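**Student:** here is a sequence together with a model predicted from it:
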Amino acid sequence: MASRYQSEGNVQAMPSKLVYVDLKTTGFKKDAQACQIGSCCEDEEFTCYTCPTIEFELQATYKTYFYSNEGVLYQEGRILETLPMSEAWERFLRFLEEKCGGNVTLVMHRDAYHLPIIKRHLKELGLLEKFSVICKGVIDTLQLFRKEYPQIKEEGRGYELDELLSIIGLEETKPSELDALVAAKNLKELVDHEISQGNIDSYVLNNYFKSLTYIQEAENAKEDAKILKTEMPSLSKETAEKLVGAGISYYLLLSTYNEAGESGIRSLLSEEVNGQVRVTKSSMVIRKNIYDLQNRIKTEVSSPLEEQ
């Protein structure tokens, strides 16, 4: 990979300590559970196994060789020593707090997959608030390498962790797919190598940092957009998210339509704020908004008569 940052002046300290994390899980669905947590920070390492309460997906077992039976966790036929789910995650938080300094940024390869599982487990165990104090945010190295190194895709290669290691000439001791701690250590080795070569620095890493607050707000916005779509079915997902992002609720649209009619809706959606169109100037999109509002008003007006 060609060097992008050679000057020592570009190297700055990250505001919090980088902790590399990987999970092995039951699969790829939204209810997936962790069966192994692996993490490393500087010279410190952490790993533990826990037996999930749901079945492994066949695709996950095919990739990682993990499976469970009657409360026992196996990998390639070998029985693994496990901890109860609560103890496993409590130990992980203690590792972050005591061994990593308690002010950390989690570095993960594909945070959109790992972070929701981590947060769901911690929320179920009443540990999410403590985690939010310890962890300041996350960096997704998959997004980093995709955007900073587009030539990898152009060369017909992929961005899976082990393939990235092979591209830069680092031979992994064990496939990352089979062990969460190995994956975390491989990821750290990859990032450390790229930093040492001047290919990335803390400025680049900071560009891919997302605070937990930002992530939560984004999740809330998606939920609000889903609610808005139930009120206004003809909206596209993209338009619903734009409306929520602009602070426009269904009730604001409805009150605007009641007070100013179609012209009020057009003005609300197409006005420019700081040089940017608030939502859209598309006549078709605006018309869909008005159509939904008209139908909702008809429904609300007709409902009392139907009850009589």
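**Tutor:** Ah, there it is.
**Student:** from here on, just use CA atoms for contacts and neighbour counts.
**Tutor:** Will do.
**Student:** distance from the chain centre to the longest helix seen in the chain, please.
**Tutor:** The helix spanning the most residues in the chain, taking DSSP state H as the definition, is helix 283-307. Distance, stretch centre to chain centre, for helix 283-307: 36 Å (Cα atoms, centre = their mean, to the nearest Å).
**Student:** do the same with stretch 197-217
**Tutor:** With Cα atoms, centre = their mean, you get 13 Å for stretch 197-217.
**Student:** quick one: end-to-end distance for that stretch.
**Tutor:** End-to-end distance of stretch 197-217 (Cα to Cα, to the nearest Å): 36 Å.
**Student:** if we can go back for a sec, now the longest helix of the chain: buried residues?
**Tutor:** Residues 285-286, 288-290, 292-294 are the ones in helix 283-307 that count as buried (16 or more other Cα atoms under 10 Å).
**Student:** one more: stretch 106-120?
**Tutor:** 106-111, 114-115, 117-120.
**Student:** mind checking which of these are in helices?
**Tutor:** 111, 114-115, 117-120.
**Student:** I'd like those as TSV, with distance to Q36 appended.
**Tutor:** Formatted as TSV, these follow (distance: Cα to Cα, whole Å):
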residue	distance to Q36
D111	16
H114	12
L115	14
I117	12
I118	11
K119	15
R120	15
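**Student:** and those, which two are furthest apart?
**Tutor:** D111 and R120 (13.6 Å; Cα to Cα).
**Student:** which residues of the stretch 1-150 of the chain fall in helices?
**Tutor:** Remark: helices assigned in the stretch 1-150 of the chain by DSSP state H, counting those that start in this stretch are 58-64, 85-94, 111-124, 128-134, 141-148.
**Student:** here's the one I want to compare it with:
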Amino acid sequence: MNEKGLVVAVDAGWQKRGSGKTYDSLSGHCSMVGPLSGKVLSYSVRSKNCRVCSVAETTNKNPAAHECSKNWEGSSKAMEADMVIEMVEDLQKSEGITIDGIIGDEDTTTIARLKTNVNANIKKLSDKNHLKKLFTNSLFTLKKEHSSLTLSVIKYIQKCFSYSIAQGKGNALQIQEDLSSIPYHIFGDHEHCSARWCKFIDNPNLRYKSLPHGKPLKDRFLQDDLKEVFSSYASHSDRLSCLGSTQSNESFNRMVSAKAPKTHHYSSSSSLRYRVAACVAQKNEGHRYLIKVNKKLGLSPGYYTRRQCILRDLQRKRQKAISMTQKFKRRRRELKAKRIQSLSTKETREGVSYLTGCDLHHASDIDEIPAPKTIPKYDHLPSSQLLNAEEIYFDLETTGLARDSHIVQLSAVRNDEVFNKYIIPKKPMTSKATEITGIQVVNNKMYHNHEEVETVSIKDALIQFMDFMKMSGPDVVLVGHNSKVFDLPVLFNILSKLNILETFSSAVTGFIDTIPLFKMSHPNLSSYSQLHLFAEILQDKYSAHDSLQDVIALKRLVDHTGPSHEVKVAASFTLNSAVAVFHHKNTTKHLMSTLGPLLDQKVISNGMGNKIAGSGLSLSHLQLAYQRNGREGVQDVLSEIADNSVRVTKSKKNH
């Protein structure tokens, strides 16, 4: 190699993970990679232990002649600087290569030691990924003191920082100016901004897409701290204008962790050196290095070894080509954002489950916020089942139009058989209901059109109705007009209170609502009320709002129009799905009642309240989310993704 003045990337790895407070690995390795070629130019290994020497010392004997693996007496932290100095000096002596620049992270004093011991003119280039990580850590440190510095705000500031660095590559003055203006930009002051990137200069009325409510931040104490952070980075703009990357070194470290996992101890023998050397060969030559090693040792590689090596290299080449595309990078960022969002949401819902000392300080915080509920939908009856089912027409008259109204008349028709029962309700009828139906209750007696009628209890009426249906066999389909919206919710509500909903389910297979049926068979009518349909189709009238007359009229309508089997299937729905919808609506109604304080103070609209309650959340769940993670906790819960849809809303102005 005759190249002079190389810029290389260096990074070290250790065979034991640091705890953040203690770094005491017995061994470490370091690689020097050419950033253009991606090849390892040199490597070094340090070890503080030798098994042979340790055994001899324990037995008070002199060690036998051996290749000692111990070559380091200092601390684990000092290994990296020493290995880099060794590699730079070796390249200069053995190959005549001068290193003019080192790309590395900000975690060591390597560059200072190189300037002192090797070359005073050597330059330091920062690793862009490590630099962004340091910047992000400084923001999260500020987050502890400023509640307005939420995760979404941090992401926006990160984006501004990264954009300034990328656009100012090679221009230190531009980077300095752009970084200095960011603490003003996010607070609505655009005098320091450049028209190159700030759209607010030409259009001051724009909204901030990534800031809360689309408005600039207002916390001036936060602004002062951000100015200090950005000022420190702007002062090193010359270094930020020529960033490098140690990604190839990180890739090499992953290879070493696979061949020398941190759960095993290899540094007391030459095994670690051989494993690191194998990783260097794999990094530079690919998996084909195994073929060359076999040949060098006089071992002809077998067919399967050769095939596997070639296959692995082809797979790696293909993966690398795919990973360089914009589509792949964009998809990777999207998946990462989804994982982070999902993790944050689950941790908010679950509460503290694993944390140092949490059993002492958070033991009582074990209440879980429920996962998103799947909103049930009406399922159509299977065509074959509907074909063989017995159709029974039914209708109710009630004390009012509310879904918790009581039934006062229950009627049904099967062929020529009629079922009709009057029931004295336990709540008074509304005046409007009495006027429409002609039914009134006086002194515990019921009158229909001023004539007294015989009554039964609601439970007896329903049991007799079920007996009437069971006479038709196992497959019964109830046909009603607007039954999905009104009759069934009223009926299910009473069955549920009497604890006989399950018994009722054994007598019925499903339902047909004739409103969607007539909309399909007779489109574009001005009204689909039963009275209007009867007059329009049969050119006749009948005594409406008497449930017996209603079901007789409905049967006449359906028999006359003769809707196709396909139309009936499309207008049908199963009993199980109808019951599921009923229970979901009841639960939503209960949860909605807990949101009263938010609705009364107009914090949320009725529509938003229905969405929140429909997803299974109550006011106490929202309060718990806020208690655990502030506004971000509420936002995480409301915007959780389930079954490819948002739980409540993505809009941040609603959080």
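**Tutor:** Right, received. Where do you want to start? The structure displayed is predicted, hence computed values, not measured ones.
**Student:** now what about the TM-score between them?
**Tutor:** The TM-score (TM-score structural alignment, normalised by the length of structure 1) is 0.71; 268 aligned residues with a Cα RMSD of 3.4 Å.
**Student:** re the thing from before, elements contacting the longest helix of structure 1?
**Tutor:** helix 250-270 (3 or more Cα pairs under 8 Å, 6 or more residues apart in numbering; DSSP states H and E).
**Student:** identify all contacting residues around the helix it packs on.
**Tutor:** Residues from elsewhere that reach helix 250-270 of structure 1, judged by Cα atoms under 8 Å, 6 or more residues apart in numbering: 228, 231, 277-281, 286, 290, 293.
**Student:** so how far is the following helix or strand past it from its chain's centroid?
**Tutor:** Remark: after helix 250-270 of structure 1, the chain's next helix or strand is strand 272-273, criterion DSSP states H and E. On the basis of Cα atoms, centre = their mean, strand 272-273 of structure 1 sits 30 Å off its chain's mean C-alpha point.
**Student:** just stretch 237-254 of structure 1 next, same as before
**Tutor:** With Cα atoms, centre = their mean as the basis, stretch 237-254 of structure 1 stands 23 Å off its chain's centre.
**Student:** buried residues in that stretch, which are they?
**Tutor:** Judged by neighbour count (16+ other Cα under 10 Å), stretch 237-254 of structure 1 contains these buried residues: 239-245, 248-250, 253-254.
**Student:** now swap in stretch 221-228 of structure 1 and tell me
**Tutor:** Buried residues in stretch 221-228 of structure 1 (16+ other Cα under 10 Å): 221-222, 224-226, 228.
**Student:** nearest to E171 of structure 1 among those residues?
**Tutor:** K222 (40.1 Å).
**Student:** so which strand or helix has P233 of structure 1?
**Tutor:** Taking DSSP H and E as the definition, P233 of structure 1 sits outside all helices and strands.
**Student:** repeat for the one 10 residues further on
**Tutor:** If you go by DSSP H and E, L243 of structure 1 is part of helix 237-245.
**Student:** so how much does that helix differ from structure 2 once superposed?
**Tutor:** When structure 2 is superposed, helix 237-245 of structure 1 averages 2.8 Å from its matched positions, counting by mean Cα distance after the TM-score superposition for structure 1.
**Student:** span of stretch 566-574 of structure 2 from start to end?
**Tutor:** Length of stretch 566-574 of structure 2, first residue to last, Cα to Cα: 15 Å.
**Student:** buried ones in that stretch?
**Tutor:** In stretch 566-574 of structure 2, counting by 16+ other Cα under 10 Å, buried: 568-574.
**Student:** still on that earlier bit, a markdown table for the helices of the stretch 1-150 of structure 1, including distance to E307 of structure 1?
**Tutor:** Formatted as a markdown table, those follow (distance: least, Cα to Cα, whole Å):
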| stretch | distance to E307 of structure 1 |
| --- | --- |
| helix 58-64 | 52 |
| helix 85-94 | 51 |
| helix 111-124 | 42 |
| helix 128-134 | 46 |
| helix 141-148 | 54 |
